[in-house]
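Asks: below: sequence and its predicted model.
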Amino acid sequence: MGKFSYMRLKGSQNLRLRLLLSTLSSTPILIEDIRADATWPGLRPYEVSFLRLLEKVSDDCVVEINETGTKLKYKPGIVMSGRHLVHDCGTSRSIGYFLEPLVVLGLFGKKPLSIRLKGITNDSKDPSVDTFRSATIPMLKQFGVPSEGLDLKIESRGVPPHGGGEVILSVPIVDSLKAITWIDEGMVKRIRGFTFSTRVSSQFENTMIHAARGIFNRLLPDVHIFTDHKAGEQAGKSPGYGISLYAETTSGCVISVDTAVSYARGEDEGELEDEKELSPPGDVGEEIASALLGEIEQGGVVDSTHQGLLFLLCALCPQDVSKVRVGKLAPYAIEVLRHIRDFLGVKFVIKPDPSTETVILKCVGCGLKNLSRKYNGTHNISGYMESAKNGDLPEDVILEILLRLPVKTLLQLKCVCKHWYALIGSLSFVNQHFSQESNQEHLLIRHYRPDEERYAFALYVDEIFSGYEEPDHLQMPVTVAALMGPLNGIFCVVSLSGHMALLNPALRQFKPLPLVHPYVQPHLSSYDDLLGFGLDPYNGDYKLVSIQYFWNEEMDVPHYPSLVSVYNSGSDSWRHFEDVNLVNSSRCAYRSLCNTYLNGVYYWLTEFNDTDVAILAFDMSSEKFPEIQVPDCIKSKEGDLALYEGSIALLSCDLDKIDKCVDVWVMKKEGCWTKILTVGPCQDIKWPLGFWKNSELLLETGTSLLTLYNVYTQKLRTVEARRKENGFFIYWVFSYKESLVSLKGEGNKCKLWDTSSDLIRDFFK
């Protein structure tokens, strides 16, 4: 292996943590006496599997193990990550054992990570994949990790002893994390959860839910636990069941617990323990509910399982102070603090808070940066900031200032020097800026001014609607037929004549798309089309799907099948599919008034004979059209789709009644719906328009007024929109954030967005 200065360690304790810190700090390690005195000496199968995983995501990583497995030499390489990786985690530990180190390494990789992990998804030893999705991912976002590209998709479930589960983990890259002050625990506002069952009766899940709710209902009314019964190949290879619960607080904290019941393994050897009695589902539900209440009672911004990861992320932050509050320190968290000191040189100041029986920890981060990321081919952030020579401010402080500035100011600062020009235009800076809390989400309302015969956009810049603007760059010609998005600040604009374009209003960039020119038989005429706008999660390309419906003029009947065309921004071209088998081509489909793209899938509401409602979906990656059923009780009602708390929501309303109610149904998994709230009865409701910031339902009421219903306080408030003498009519409502995402690329087809220019006028004729 050559001559390196090795950190010498002994024993098998915290081997995964040691390997992770060794990789992050580029410190070669030598570990001896790995279970040397045990009946089964040496590395365990799951530890060997983790080493193989490190080899897959790293370049030039060197692993040497002696014949007995009691001695390990490890020289870390460069974390490369990459897409379409596959790793079998085995069955001696669950996938959760591998997720925590893998997501940290993925953040500092050279490329975004996309990996399929096979094995056990749920057991009672490691955090489950459900806990990772509900608690770990939100915690990562606190440190500035962008939401786009951060996901865990559960393909199938697997429990001990034989596993059979599969998940797909996606991790974006960052240049550095964000130092945080996170000490406000807040108050618990709701409890959510998931149950699962594989190769056993789904009634087990209902029993667990009933038992858990029996404890929570006495304390909190907002409790929703969703089921996930698996059968066939998606049920893995062994029978089992379990439950994952998490509490969300008013300050954004997520406290989680989980457990699973199956045939158990031996502690170390991965062997089965014969004839061990399974816990009844009712006992499991009560025990896990009590465990969650215990975690909440001990306080802190995270649960005890996540303390170690929280401390590690703080230690990896820039050289600024991070401050967090936790409950009683867990044994593993204490070990993490010790290893952080040894590998990274970061020491925490630990101060108990007797008034709350919690602990406050402070540290100055080691300033880990993703040095493998390149900007403009030659420089990284450090190089730009060092070259900028702006006084004596540290580079991290300058970067933090830039990230908090609005887009308009940043565009002006690109002229300061070539280094800042490249930095502000870099992909990493663009992503960090978009995810910054200072880049607030605004309410964007498109309405019609009949006195001026034009559409206008009103931008409300805060939650109390005290600031009202009609920015010039957000105004549209009256011939705009549809506006879809926004995705990363990008809209798709469609004119009445069928012309389409991508638009970034903040950058004033406008990119006309090629015309759709499919071959159509002479006797067919198009009478309707359906559009959807989204992102391919695997390559980041924008996609636009068009479904055209035709009428056979010779037969005077509708023509099936419909014609599907898909635009890909990567190739800047359309592809046409004439033989796409839509589940029911005779359905009438409608595009929602708000954005319904979620996690690589676009959704439309469809109906048949005015009584049969369903949802048509388009997967941006597989380019397939699954159909999703809705609850029978709402199939005869009118409604619309929206996004709510990371799920697709169905807003159902019976408009024929005088006193109208809006029912909100949420789909946590395909075809499984839960009604979470009802608004009304109210005579003034005209139509639901979607959600804003996951806390307020937007409603059109009265004479085209915009009303917001707060789902927590159950109070209504009306936006005092400006009115002209001839009225003010609401049409579309969007949640909008400014973005630095550029539409410029190969071919340089991007144009300046100026509604007074002849180019824009001609486009929208």
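Replies: That came through fine. The structure presented is a predicted model; accordingly, all values stated were derived computationally and were not measured.

Asks: please count neighbours and contacts with C-alpha atoms only from this point.
Replies: Will do.

Asks: ok so Leu399 is a strand residue?
Replies: No: using DSSP: H, G, I helix; E, B strand; the rest coil, the assignment for Leu399 is helix, not a strand.

Asks: ok, now which ones touch it?
Replies: Contacts were defined as C-alpha atoms under 8 Å, 6 or more residues apart in numbering; by that measure Leu399 touches Met385.

Asks: from Ala501, how far out is it?
Replies: Distance from Leu399 to Ala501, counting by C-alpha to C-alpha, to the nearest Å: 33 Å.

Asks: repeat for Phe216
Replies: As judged by C-alpha to C-alpha, Phe216 and Ala501 stand 50 Å apart.

Asks: quick one: residues contacting the closest residue in space to Glu205 that isn't next to it in sequence.
Replies: Spatially, and ignoring its direct neighbours in sequence, Glu205 is nearest to Thr195 (5.8 Å; C-alpha to C-alpha, 6 or more residues apart in numbering). When contacts are counted by C-alpha under 8 Å, 6+ apart, Thr195 touches Glu205, Met208, Ile209, Ile225, Phe226, Thr227, Asp228, His229, Tyr241, Gly242, Ile243, Ser244.

Asks: now rank those residues by neighbours and give me the top one.
Replies: Greatest neighbour count in these, by other C-alpha atoms under 10 Å, goes to Ile243: 31 neighbours.

Asks: now the strands for the stretch 101-250 of the chain?
Replies: For the stretch 101-250 of the chain, applying DSSP state E, counting those that start in this stretch gives strands covering 113-119, 151-156, 165-171, 181-182, 188-198, 223-230, 240-249.

Asks: cool, the stretch 401-550 of the chain as well?
Replies: Using DSSP E, counting those that start in this stretch, strands in the stretch 401-550 of the chain cover 442-449, 454-460, 468-469, 480-487, 490-495, 500-504, 509-512, 524-535, 542-552.

Asks: alright, now check it against this:
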Amino acid sequence: MAMAMSDLPGDLLTEILSRVPLTSLRALRCTCKTWEALSKTHIFGKTDAGSTFLGFMVIDYKLCSMKLDLQGTHNNGDLVYRPSIKRLWLLEQAEICEVFHWDGLLLCVIKDERRLLMWNPYLRQLRWIQTRDKLHPSYMYGLGYENSNNNRNHKILRLLDVTKSSELGPLFEIYDFNSDSWRVLDVDHGSCVIKSGVSLKGNTYFLAEETWSEGFVVVKAKYFLLCFDFTAERFGQHLVLPFGAYVSSIKTVVLSHVRDEQLAVLHQLEDNNVMELWITSKIEPNAASWTRFLRVEMRPLSFVTESFFIDEEKKLALVSGFFKLFTSIIKRAYIIEEQRCMQSVEIGNARKPGNKLVLSSYAPSLVQLQINGRGKRKERDY
């Protein structure tokens, strides 16, 4: 007599369900209450690592999911990359300016709001986080957690970019998930200007710039990394980048990560079309060592990278950015491999100026958000 799925041993059932693609998770949850309950305590729906990019992006201030087969498909003998991009009906009216992803969570920065939105797509949980003022582009964010007795207390670091704002206010504020409160943080980050950050292993690594002057004339400016430790709540020492990092010779520097294990950096030089990508062989708050991952000649020459994703196994990178064509700004994404031609990825154009096409790879998480809100039309989410 055939055995029903509900009669299988728990360990075997969990192993079977873990092989279901992540994009089929909603159908799995609707099958029976037992599977729905199991999905809240176990990670089901693997993302077919090594063959599929699954992530999020912002197009025209709307949050979208993106699924891309990294192997591509053949069309009349040509290899093409056509992702499936779907708008998520998380907030129908809100304009989402930026999305930060770490530890399976997404932090959504919403235009003209006095609150942030934290979302766990896997558990379908929302948490609203009140702020003391309206959100605007002068703020940057670092995301991480404090390890305490093997428990993760998640935190958000908010930084005021003084180069973009004339308003007075605290340079650093930190939000604690456990206490549901903000507090001003008095930390020393030296004389550098912080540019952007990537979360990794519970900390945030920021790209920073420091200048040297003689009188009122800037002599040199150099990029480096600066880690914010969320357990100690302080910055570490300067971490050297793996290339000549003088600002005058660089067109673009962008940070990313490889899973939650390695940091990655991409840079393009100002005077040629060479793009290099590096990944860390070791990364700690006060130490980093690097190996070069890819080095390619970029076309078109004016392309500027805004975000990227690395697939180590396939030795390729997915990059998004823009280039100028006469007076127009054209948004593009490309698959880049060292030994093959660059392949265009059809992602469409973002029509509103200043809106980045930011790629963010996704891995599911069981982090509980202590819900204070639930998304509408959640059936369209994961």
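Replies: Arrived safely. Being a predicted model, the structure only gives us computed values, none of them experimental.

Asks: possible to save the contacts of Thr195 of the first structure as TSV with distance to Leu309 of the first structure?
Replies: Converted to TSV, those look like this (distance: C-alpha to C-alpha, whole Å):
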residue	distance to Leu309 of the first structure
Glu205	30
Met208	29
Ile209	29
Ile225	26
Phe226	27
Thr227	28
Asp228	28
His229	30
Tyr241	27
Gly242	24
Ile243	22
Ser244	19
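
Asks: out of those residues, which is nearest to Gln714 of the first structure?
Replies: Taking C-alpha to C-alpha as the measure, Gln714 of the first structure lies nearest Ile225 of the contacts of Thr195 of the first structure, at 21.5 Å.

Asks: and the closest one, what is it in contact with?
Replies: Here Ile225 of the first structure is in contact with Arg192, Gly193, Phe194, Thr195, Ile209, Leu245 (criterion: C-alpha under 8 Å, 6+ apart).

Asks: same deal with Leu226 of the second structure?
Replies: Here Leu226 of the second structure is in contact with Tyr205, Phe206, Leu207, Ala208, Phe235, Gly236, Gln237, His238, Leu239 (C-alpha under 8 Å, 6+ apart).

Asks: hmm, which of the residues you listed are common to the first structure?
Replies: Compared against the first structure with both residues aligned by TM-score structural alignment, their matches' C-alpha atoms under 8 Å, the contacts of Leu226 of the second structure retain Tyr205, Phe206, Leu207, Ala208, Phe235, Gly236, Gln237, His238.

Asks: what about the strands in the stretch 251-400 of the first structure?
Replies: 254-261, 321-326, 349-353, 358-364.

Asks: using JSON lines, please lay out the contacts of Leu226 of the second structure together with distance to Lys86 of the second structure and secondary structure.
Replies: Converted to JSON lines, these look like this (distance: C-alpha to C-alpha, whole Å; DSSP: H, G, I helix; E, B strand; the rest coil):
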{"residue": "Tyr205", "distance to Lys86 of the second structure": "30", "secondary structure": "strand"}
{"residue": "Phe206", "distance to Lys86 of the second structure": "30", "secondary structure": "strand"}
{"residue": "Leu207", "distance to Lys86 of the second structure": "31", "secondary structure": "strand"}
{"residue": "Ala208", "distance to Lys86 of the second structure": "34", "secondary structure": "strand"}
{"residue": "Phe235", "distance to Lys86 of the second structure": "38", "secondary structure": "strand"}
{"residue": "Gly236", "distance to Lys86 of the second structure": "39", "secondary structure": "strand"}
{"residue": "Gln237", "distance to Lys86 of the second structure": "41", "secondary structure": "strand"}
{"residue": "His238", "distance to Lys86 of the second structure": "40", "secondary structure": "strand"}
{"residue": "Leu239", "distance to Lys86 of the second structure": "38", "secondary structure": "strand"}
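
Asks: out of the residues you listed, who has the most neighbours?
Replies: Tyr205 (26 neighbours).

Asks: what's the distance between that residue and Ala37 of the second structure?
Replies: In terms of C-alpha to C-alpha, Tyr205 of the second structure sits 36 Å off from Ala37 of the second structure.

Asks: same deal with His154 of the second structure?
Replies: In terms of C-alpha to C-alpha, His154 of the second structure sits 24 Å off from Ala37 of the second structure.

Asks: so between these two, which is more surrounded?
Replies: The neighbour comparison of His154 of the second structure against Ala37 (other C-alpha under 10 Å) goes to His154, with 20 against 11.

Asks: what's the closest non-adjacent residue to that one?
Replies: According to C-alpha to C-alpha, 6+ apart, the nearest residue to His154 of the second structure is Tyr145 (4.0 Å).

Asks: which position in the first structure pairs with that neighbour?
Replies: Counting by TM-score structural alignment, Tyr145 of the second structure lines up with Leu535 in the first structure.

Asks: which elements pack onto the top helix by length along the first structure?
Replies: Secondary structure of the first structure read by DSSP state H shows that its longest helix is helix 281-298. Counting contacts by 3 or more C-alpha pairs under 8 Å, 6 or more residues apart in numbering; DSSP states H and E, helix 281-298 of the first structure is packed against helix 203-216, strand 240-249, strand 254-261.

Asks: any chance of the ones you listed in CSV, plus distance to Thr755 of the first structure?
Replies: Output for these, formatted as CSV (distance: least, C-alpha to C-alpha, whole Å):
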stretch, distance to Thr755 of the first structure
helix 203-216, 55
strand 240-249, 44
strand 254-261, 45
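
Asks: identify the residues contacting stretch 350-364 of the second structure?
Replies: 43, 47, 53-61, 97, 101, 103-104, 121-122, 306-309, 319-321, 331.

Asks: kindly recompute the last result at 7 Å.
Replies: 43, 53-61, 101, 104, 122, 306-308, 320-321, 331 (C-alpha atoms under 7 Å, 6 or more residues apart in numbering).

Asks: buried ones in it?
Replies: Ala350, Asn355, Lys356, Leu357, Val358, Leu359, Ser360, Ser361, Tyr362, Ala363, Pro364 (16 or more other C-alpha atoms under 10 Å).
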